[in-house]
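Asks: Okay, here's the prediction I keep looking at, along with the sequence it came from:
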Amino acid sequence: MKFDTPAGQNPIDQMKVIGQPVDRYEAKLKTTGTALYAYEYHDVAPNIAYGYILGAAIAKGRIASMDTTKAEAAPGVVGVISYKNAGNLDVGKFYVQKMLAAPKVDHYHQAVAVVVAETFEQARSASALIEVQYEGVQGRFDLAEQLDSAPVPPPAEFGGPPEIEVGSFQSAFDTSEIKLDETYTVPDQAHAMMEPHATIASWDGTNLTCWTSIQQMNWGTRDLGLILGIPKENVRLISPFIGGGFGGKGTVQSDLALAALSSWAVKRPVKIALQRPLMFNNTIHRPKTIQRIRLGAFRDGKLTAIGHESWSGNLVGGRTEPTTLSTRSLYAAPNRLMRLRLATLDLAEGNAMRAPGEAPGLMALEIAMDEMAEKLGIDPVEFRIINDTQVDPEKPDRKFSTRPFIECLRTGSARFGWNERNTRPGEIRDGHWLVGMGMASAIRGAPIAKAGARARLDRNGVVTIETDMTDIGTGSYTIVQQTAAEMMGVPLESVIPKLGDSNFPETPGSGGQQGAPSVTAGVYAACVKLREAVIHQLGFNGDEVEFANGRVRSGDLSVPLASAAANGELVAEDKMEFGNLSKQFSQQTFGAHFAEVGVHAFTGEIRVRRMLAVCAAGRILNPKTARSQVIGGMTMGIGAALLEDLAVDKKLGLFVNHDLAGYEVAVHADVPHLDAVFIEEVDPTMSPVKAKGVGELGLTGVAPAIANAVYNATGIRTRDYPITLDKFLGQMPAVA
């Protein structure tokens, strides 16, 4: 099915099932502990062996020698795989990291060997017997030292052009009545998902099956095929449940590649899970950024110049962090400069983490907007409203498909009690606590991509949907089930969604906030095909047929849907392909975040007291699961604002706090009551379902809202995340 004109009325608009806050399809499995994750498939293949990855002990250099003799002779060991016997491993298309040092070492904890044994304990013990001698060289580990040598990177598939100028930025900025020129830093951050990276790999001749934890099946089969040098058609990935990903499991990581390689080498199925201390330096992370924001405005608050320059670092060939994405679309200003620069660093690869680009970009931009509003003497909410735009600031002839941005701001302001905020920082006290409010805008692109599904109708009237879409805790099963139930006119319990198998029709998977709109469009297309098959089987006139209450009605004739499959199962498969509406319209999601914090006047301890998110993301398919996604993003934003920082040892070149004891994330005690509300809207330019993604919108803007609240509480402005005591405690006595 081709979607190239805005959607009109269709069965989804009935909203009998779509749009309802139904419980998650897999809730019972997860709450009873019976949902199986990648490492828990114990009986899928006979005689499974266990692999253990040994990570490099240096950050840059090469392996001078490796002696695996003792490890190979250790009890239970069935093989040791290293560059000596692994053959040539290529790299995938999206990640540039090499899965095995060969013998060049590119970063700390890059895999240097895999020990395979009868038990996990035997493999781990034997790994300590491998004798590795390294020749280390000095690497580049400090982004701040590489700024002058960081070039503008080539255009990227994700993030767009690295350098954009509209109008005459420098001239407009120099002549602005009010100016701001500040630098903000966002540190390296880790995904820190609950489920570690894990895979079971098993070969059948030249065909490979892997039970793994991966977000995007199509990228996974493609990249694993490239790494191993086999056709992607020979690869089957199975991943029905994923314990969190946040982009860190987008495609192939070392567990998947090395489990497959080890299984081939020892001629047995092999199971590998990355130990937690290995994950932080072995896999990808969100890279540090240093961002310079320049704003120029008239005294009436109208921005005339916006400049956003950003530096990040990566391995050779890696991607830049596209922090200017949000700045390009959020506010009007006739003169604009966006520039990305990419330094070479010898740390683990920097790549996609929840809302790449927008999340760290807004962490800078939205503090700058707060500072500028103060310079102008304008309320921060009103300042943003003044600079709203209904057309793409870079392409004024292109309108936004929908943009209820002002409605988000107004709704949030009223609901949060923004008018009670004291504009003078440090004025509100609650005992020993200084109390402040802050807010920030939110924006996240609304991508959508080709997606397919297969729909089956059996003689009992049960509809089964098969699609390779994954569920990383987002509720994919449930919205697939709801979409099919709405289209086929059956109750939820008559729909069985089957996800997470690369043998099923292809979708873009879970990533980039495109999963929900894409997969539901694919299910819509498959169900249209199934409806046509039912109509044909029943001999009805297609123009007058209604599917409702488990029956098919045409005029005065009404029969059970199941009767169409009385002589055998009906199967229909289709995919939704998209035209150029995304070029005709700027498709984005919008929101506003509000936060209230308390800062202890004597200790400087920061406590988030309450938060509100107002989101506009097209049709909300399930308010319950959507709210869950938003408050999850808000929780992640608390961590980004106050806690999360991968500390780099700039001499040895590694993230020092590479476990969940040293890398702090928000826990229950850090998270107060969170409120999330949705603006009612549909976007007919997206798909017949008229929905957008929302999972990453819930994160963007959260951290700067908290940062702005801390400033309002104390009068101390911190421009370096996370906002920790060492960065402002010295100024607190005067405030207290």
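Replies: Arrived safely.
Asks: Please count neighbours and contacts with C-alpha atoms only from this point.
Replies: OK.
Asks: Please point out which parts of the host helix or strand of residue 71 sit buried.
Replies: Assigned by DSSP states H and E, residue 71 belongs to helix 69-72. Within helix 69-72, the residues scored as buried using 16 or more other C-alpha atoms under 10 Å are 71-72.
Asks: Give the other helices and strands that the helix or strand following that helix contacts.
Replies: Toward the C-terminal end, the helix or strand that comes next after helix 69-72 (DSSP H and E) is strand 77-82. Identification of packing neighbours for strand 77-82 by 3 or more C-alpha pairs under 8 Å, 6 or more residues apart in numbering; DSSP states H and E yields helix 69-72, strand 111-117, helix 120-127, helix 254-266.
Asks: Comparison target below:
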Amino acid sequence: MMNNLGEAVPRHDGPIKVTGAALYAGDRNLPTQLYAVFVSATIPAGRVVSIDVTAALARVGVVKVLKASDMPRVHRKLDEISVPPLATRFIPMQSDEIVHEGQPVAIVLAESLQAAEAGAAVVRVRYERRPFIVPDNAPAADVAPEKGHYSKANALEFHKGDAAGAIAGAAFRAGGAYTQPSRHGNPMEPCAILAVWEGQKLTVYDAVQHLPAVQNTLAAAFGIDSAHVRVIAPHTGGGFGTKAFVWPHEILASMAARVVGRPVKMVLTRQQQYSMVGYQPQMTQEVQLGSDSQGKLLGISHQVVNVTGMTDDYVEFGAVPARSFYACENISATHRVRRGHVVLPTFMRSPWDGPGSWALGSAMDELARSLNVDPLDLRLTNYTETDPESGKPWSSKKLREAYDEGARRFRWRERPKGGTLDGHWRIGCGMADCSQGQARFHSTARVRLRADGTAQLESSFCDIGTGPATAFPQIAAEVLGLDPSQVTALSGDTNLPYAGPTYGSATTISTGAAVQRAAQDVRSRLARLAGWPADQVSLQGGRIAYAGTSRTIQDVLGEAGVAELASDGAFDLPGNARVDMGSPGFPTRSFGVIFVEVGVDPDLGLLRLRRATGVYSAGRIINSTTSRSQMIGGIVWGWGMAAMEGSHYEPALGRWLAKDLAGVPIPVNADIPPDIDVAFVDEFDANSGPLGAKGIGELGATGVAAAIANAVFDAIGVRVRDLPITPDKLVKT
């Protein structure tokens, strides 16, 4: 058998993406299509009194302007769709109510995009303004079960022992309030959809992270069978969670297409990405730690409050790390929300653990400073082989090996003393833990082995840039004894076998396992055609071998008169669940450690990343190139979170202050040094799934913000607890 897994196989879709041949949702066009442009609310709270469309309809090319009164009502079946995958229960243009600035109040449909934009500019809307609530300043409140189902995704509260008492009686204590602003994902491809009806059947070309979720949600919204909805999305230009769930614009565009009886294409502007889809919410995290004189944690308290909208309660479970990272007998973790007039937040790359690791990792460094111990040694003192919440052993965990390898590669034990001068820069080093919960989704796939010795795999997964269309052929090729170049992937269409979502770092572990099982069944069928025992054959180089004899795949299929062998495979979860967070007996997480060196100019308040080393315990690595790229991208993402990014709510106007990339600092090449060192420990997690792999897409973004803040303290002795770490927080006063 060829060992294709782990090899640095180039991206199959690389050439078509860099040459512009790959078609994204916004690239699609159909004959007779109309272009749709939203008219957005200019107030954060109130209602629409009237809409004057006379001037818009007078514009050349404008065909129709849809108001709430023109739109179909969503079918009652939509109530049966949970939140998520439905992003929010509030669907605009079903009433005159306004709950946030930027909310759609009308849709202009025209023969060209330019005509639609011109028409939207002259639609006149009269509002009745009402007082609005600034979410950042709203009082913290308990999560309301009737305001959505996000609270069911995880326990809102977790209590083990007496955390408050243990911390109060501890010899050493550390912690405080750690904040971070709201933050928008800003994928390169904006949200886009092209919807077309043929009788009672709907087809949409959509920018999504899970096609079947869109299929089922749209079917429910219109009260039709899901088999009558087809979703096509072979390429998605980044998602970060923004495209994970089904947002109102997808329902509204499909409604518009039904009303006018023509295909409707809608591409959100960059500004609308801020006011019509979600983002990571502003969060305040109160962390308190208590330990004995040796650094053993006696108590952990982690209380999280995040902003949310008025219609639904989105909960960012940032306290999950408190009950997952370290051995401790007394843990308290709670979550509350602040409701305001703002579009609903959503998952964003490394949800829960990304924000939570920032606060907990900072507090651990503060505790290490109080104890006068190395922060790595503090973590080793509190290392746990079992899940602190359940007491069950981890599915696999080689974090000790990652600590050792990372410290060696970074030369952590030999690092320069904090505050060492390099010209006008003060040098500091910091480290933090990386960890991400592991979702698993029911998934299926089909593999076809052809008489010419090539193969094709089919599944409805979508590629948001992480490379499954490259990794999955590797998986099939290993089983079938082919070169990965001989296996193609057909994806991004709900007419193909069902695949789970491309989020939760779950695509490879879930759909990849389904591909593996389908290929294994094809191999068994091939062996039976050859007349050989299926469990004793080997495949390599396009040949099947048994007991010293081998034959080509072409010969076996040709002699049997078979053009191809096709088999379906499934990755099924216990109890036929659609999703879980690991095997019931073995909680699953990916782990790692990040070490960074920064330079700080305290006179000018400048902060620079000089080098970084990340070493990860993440199960079997399928493709070393794409995996390493994922981790580098995660570290860059974490640098943006730590040092640059933030979306701010303007309290006087009730809207986001900046709604474009011109006003949003994000990391570019000049901000990131070439010296980013990434490695993986050798690991096979048999409990996570048959591939032995675990998720990595979100892991690299965890821990980075804490490591950078810790390095800043090492450099200049300033403890920053409020992200991002901007110059005003570093400059000498």
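Replies: Now that the structure is in, tell me what you want to look at. Computed from a predicted structure; not experimentally measured.
Asks: Could you get me the TM-score between them?
Replies: The TM-score (TM-score structural alignment, normalised by the length of the second structure) is 0.94; 712 aligned residues with a C-alpha RMSD of 1.8 Å.
Asks: one step back: quick one, which of the helices and strands packed on strand 77-82 of the first structure is nearest to residue 644 of the first structure?
Replies: For these, the distance to residue 644 of the first structure is smallest for helix 254-266, at 24.1 Å, taking C-alpha to C-alpha.
Asks: quick check: longest helix of the second structure.
Replies: Scanning the second structure for the longest helix, with DSSP state H as the assignment, gives helix 507-530.
Asks: From residue 723 of the second structure, how far off is residue 182 of the second structure?
Replies: Noted for residue 182 of the second structure: a distance of 10 Å to residue 723 of the second structure, by C-alpha to C-alpha, to the nearest Å.
Asks: Who are the contact partners of residue 325 of the first structure?
Replies: For residue 325 of the first structure, the contact set (C-alpha atoms under 8 Å, 6 or more residues apart in numbering) comprises 159, 357-358, 361.
Asks: Now, those that are in helices?
Replies: For those, the ones inside helices are 358, 361, with DSSP H as the criterion.
Asks: ok, the contacts of residue 325 of the first structure in the second structure, which still hold?
Replies: Contacts conserved in the second structure for these, counting by both residues aligned by TM-score structural alignment, their matches' C-alpha atoms under 8 Å: 357-358, 361.
Asks: which one in the second structure is aligned with residue 266 of the first structure?
Replies: Aligned by TM-score structural alignment, residue 266 of the first structure pairs with residue 260 of the second structure.
Asks: Okay, its match and residue 66 of the second structure: tell me how far apart.
Replies: When residue 260 of the second structure is compared with residue 66 of the second structure (using C-alpha to C-alpha), they lie 10 Å apart.
Asks: next one: residue 583 of the second structure
Replies: 49 Å.
Asks: more neighbours, those two?
Replies: Each of residue 583 of the second structure and residue 66 has its neighbours counted (other C-alpha atoms under 10 Å); residue 66 has more, 20 against 16.
Asks: quick one: contacts for residue 541 of the first structure?
Replies: 535, 554.
Asks: and it, what pairs with it in the second structure?
Replies: That one, residue 541 of the first structure, aligns with residue 533 by TM-score structural alignment.
Asks: same question, residue 725 of the first structure
Replies: That one, residue 725 of the first structure, aligns with residue 727 by TM-score structural alignment.
Asks: shouldn't that match be in contact with residue 604?
Replies: Yes. Under the criterion of C-alpha atoms under 8 Å, residue 727 of the second structure lies in contact with residue 604, with a separation of 7.0 Å.
Asks: More neighbours: these two, which one.
Replies: residue 727 (18 against 12).
Asks: And the strands in the stretch 1-150 of the first structure, which stretches?
Replies: 2-3, 49-55, 61-67, 77-82, 104-105, 111-117, 131-136 (DSSP state E, counting those that start in this stretch).
Asks: Sounds good, over and out.
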